[in-house]
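Colleague: This is a predicted model, with the sequence first.
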Amino acid sequence: MTIHKEGYTSIALGVLFVFILNAIVHYYASESKILTWTTYILSAFILITLLQFFRNPKRTISPNEEHILCPADGKVVVIEETDETEYFQDRRLQISIFMSPINVHINRNPVSGIVKYFKYHPGKYLMAWNPKSSTLNERTTTVVESNGTEVLFRQIAGAMARRIVWYVNEGQSVEQGKEFGFIKFGSRVDVFLPIGSKVDVKLGDVVKGGITVLGELKHEV
């Protein structure tokens, strides 16, 4: 397991903060054992939290053009038909994955294909499980055409997440299971599929990005 590149700056700032904090405590309050050990524990907690959050576990991806792979680690919180109003302007099957601060926050392409649409939306920072977060929060929308069928997936910032990172652009060819982005400190990823697509997960399932199969794609005519 390695550390993801998006974590380098945050971890460096964390190390700097811990160094300064410990230096201040040792200089001004070295005789207080309680304060000293409290500082040690807090420092260890900060560094361990940052390291686990930005971890990048090695995964073996098994591409399959009929499958929709899970785009993120987390828990399935929504499986429902809904109106997708930004791109499709029709009814779609929505599957949402909630990513807690303890999950790996790498986002992976659920299908292979060509990026037909991409847009970044600045916005609010409602709790990621709030239904309105899909349209009001900071987010990105990506549409990939896979064998004639378009799949939309959306990164949504949460109350803690204040930075969404993406690595895709319109016209780009993407590979199933490869990284398309990263969201820092808690968030959600929505996937919109054609109505009638087979779903292989249920509400409450714990899933892994690039590993768990969300379902099978129904090709549109």
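Modeller: Right, received. Where do you want to start?

Colleague: alpha carbons only for contacts and neighbour counts from here, please
Modeller: Will do.

Colleague: Just give the nearest non-adjacent residue to Pro57, would you?
Modeller: The spatially closest residue to Pro57, leaving aside those adjacent along the chain, is Met1, at 4.5 Å (Cα to Cα, 6 or more residues apart in numbering).

Colleague: one more structure, for comparison:
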Amino acid sequence: MYFRFHKEISAALIILFLLVIFFYFISKTLFVVFLIILTFTCYFFRDPERVVPLGDDILTSPADGLITNISEIKIGNKKYTKVSVFLSVFNVHIQRIPISGEITKVDYFEGKFINATLDKASEENERLKLTIKSKNNLIHVTQIAGLIARRIICDVKPKDKINQGDRYGIIKFGSRVDIEFPENFDLLVSVGQQCIGGETIIAQENKNSKSKNKRNYKKI
């Protein structure tokens, strides 16, 4: 067993560690305060392994968190289902690729920082949207900044080949991730359900149904 953290922790970890050592000799109160901050920072940036179910016919959750909204939308002339996953400061904040394929577009939108649980946040907040071309479909995944979250990190770019369950980004601190998929997928989750990024199956393509027991799984 080992502990893994997102690379974005590096600078903060060094600074906080030095402050903890410094205040150990200066002030016990500040030592405890910065030790708590250091502990929470490590907890926030944790990056646990996940056992990812693999398949061109399924979409796995792009993030840990609570499903706060499910709605039907239109993208062009096509009907899509949008599932919104809200990440509190206590959730793992690493985002993962929901289906294997190729990144065709990365669109960044400047915006506000209203409460990410509100549906209008997907149109008004700062956000970054990926378009993924899988074997049979176009899937959209959007990282959305929130009331506290003020920085979106995305590590992929157009033409990148990506695999289901791959880590691709992080949002600091508390946020939301939307996944949008066409109507040929059957929804397998509901509002109020907790999701595990890379493990929870959000939807399954209805014309290519397979038994869950026959799936391959990969620890990532």
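Modeller: That came in fine, so what should we check first? Source: prediction; values computed, not measured.

Colleague: returning to what we had before: what sits against the residue nearest to Pro57 of the first structure?
Modeller: 55-58 (Cα atoms under 8 Å, 6 or more residues apart in numbering).

Colleague: Quick check: it vs Asn130 of the first structure, distance?
Modeller: 33 Å (Cα to Cα, to the nearest Å).

Colleague: neighbour-wise, which of the contacts of Met1 of the first structure leads?
Modeller: Arg55 (19 neighbours; other Cα atoms under 10 Å).

Colleague: So that one sits against Glu6, correct?
Modeller: No - the criterion here is Cα atoms under 8 Å, and Arg55 of the first structure misses it with Glu6 at 9.9 Å.

Colleague: re earlier: from the contacts of Met1 of the first structure, which is closest to Trp166 of the first structure?
Modeller: Lowest distance from Trp166 of the first structure to those (Cα to Cα) belongs to Asn56, with 16.2 Å.

Colleague: so what's the closest one up against?
Modeller: 1-4, 104, 106.

Colleague: Quick one: map it onto the second structure.
Modeller: Residue pairing (TM-score structural alignment): Asn56 of the first structure is matched to Asp47 of the second structure.

Colleague: Find the nearest non-adjacent residue to its match, please.
Modeller: Phe5 is the one closest to Asp47 of the second structure (Cα to Cα, 6+ apart), at 4.9 Å.

Colleague: ok now do the one you found, which residues does it touch?
Modeller: With Cα under 8 Å, 6+ apart, Phe5 of the second structure has these contacts: 42, 45-48.

Colleague: Quick check: the gap between it and Ile26 of the second structure.
Modeller: Distance from Phe5 of the second structure to Ile26 of the second structure, counting by Cα to Cα: 29 Å.

Colleague: What segments of the second structure are helices?
Modeller: Applying DSSP state H to the second structure gives helices spanning 10-26, 28-44, 121-124.

Colleague: quick one: which of the ones you listed is nearest Ile75 of the second structure?
Modeller: Going by Cα to Cα, the one of those nearest Ile75 of the second structure is helix 121-124, 13.4 Å.

Colleague: whereabouts in the first structure does that closest one align?
Modeller: By TM-score structural alignment, helix 121-124 of the second structure lines up with residues 133-136 in the first structure.

Colleague: residues making contact with the matching stretch?
Modeller: Taking contacts as Cα under 8 Å, 6+ apart, the residues outside stretch 133-136 of the first structure that touch it are 123-127, 156, 158.

Colleague: Residue in the first structure paired with the residue nearest to Asp47 of the second structure?
Modeller: Match for Phe5 of the second structure (TM-score structural alignment): Ile3.

Colleague: swap in Asn137 of the second structure?
Modeller: Per TM-score structural alignment, Asn137 of the second structure is aligned with Thr149.

Colleague: what about that match, how many residues close to it?
Modeller: Neighbour tally, Thr149 of the first structure, other Cα under 10 Å: 16.

Colleague: which of the contacts of stretch 133-136 of the first structure lies closest to Phe88 of the first structure?
Modeller: The nearest member of the contacts of stretch 133-136 of the first structure to Phe88 of the first structure, counting by Cα to Cα, is Ile156 at 18.2 Å.

Colleague: these two touch, right, that closest one and Trp129?
Modeller: No - using Cα under 8 Å as the test, Ile156 of the first structure is too far from Trp129 to be in contact (9.9 Å).

Colleague: so what sits against both of those two?
Modeller: In contact with both Ile156 of the first structure and Trp129: Arg188, using Cα under 8 Å, 6+ apart.

Colleague: Those two: which has the busier surroundings?
Modeller: Between Ile156 of the first structure and Trp129, counting by other Cα under 10 Å, Ile156 is the more crowded of the two (31 against 19).

Colleague: Nearest residue to the more buried one in space, please, no chain neighbours.
Modeller: Ile156 of the first structure sits nearest to Arg139 (Cα to Cα, 6+ apart), 4.4 Å away.
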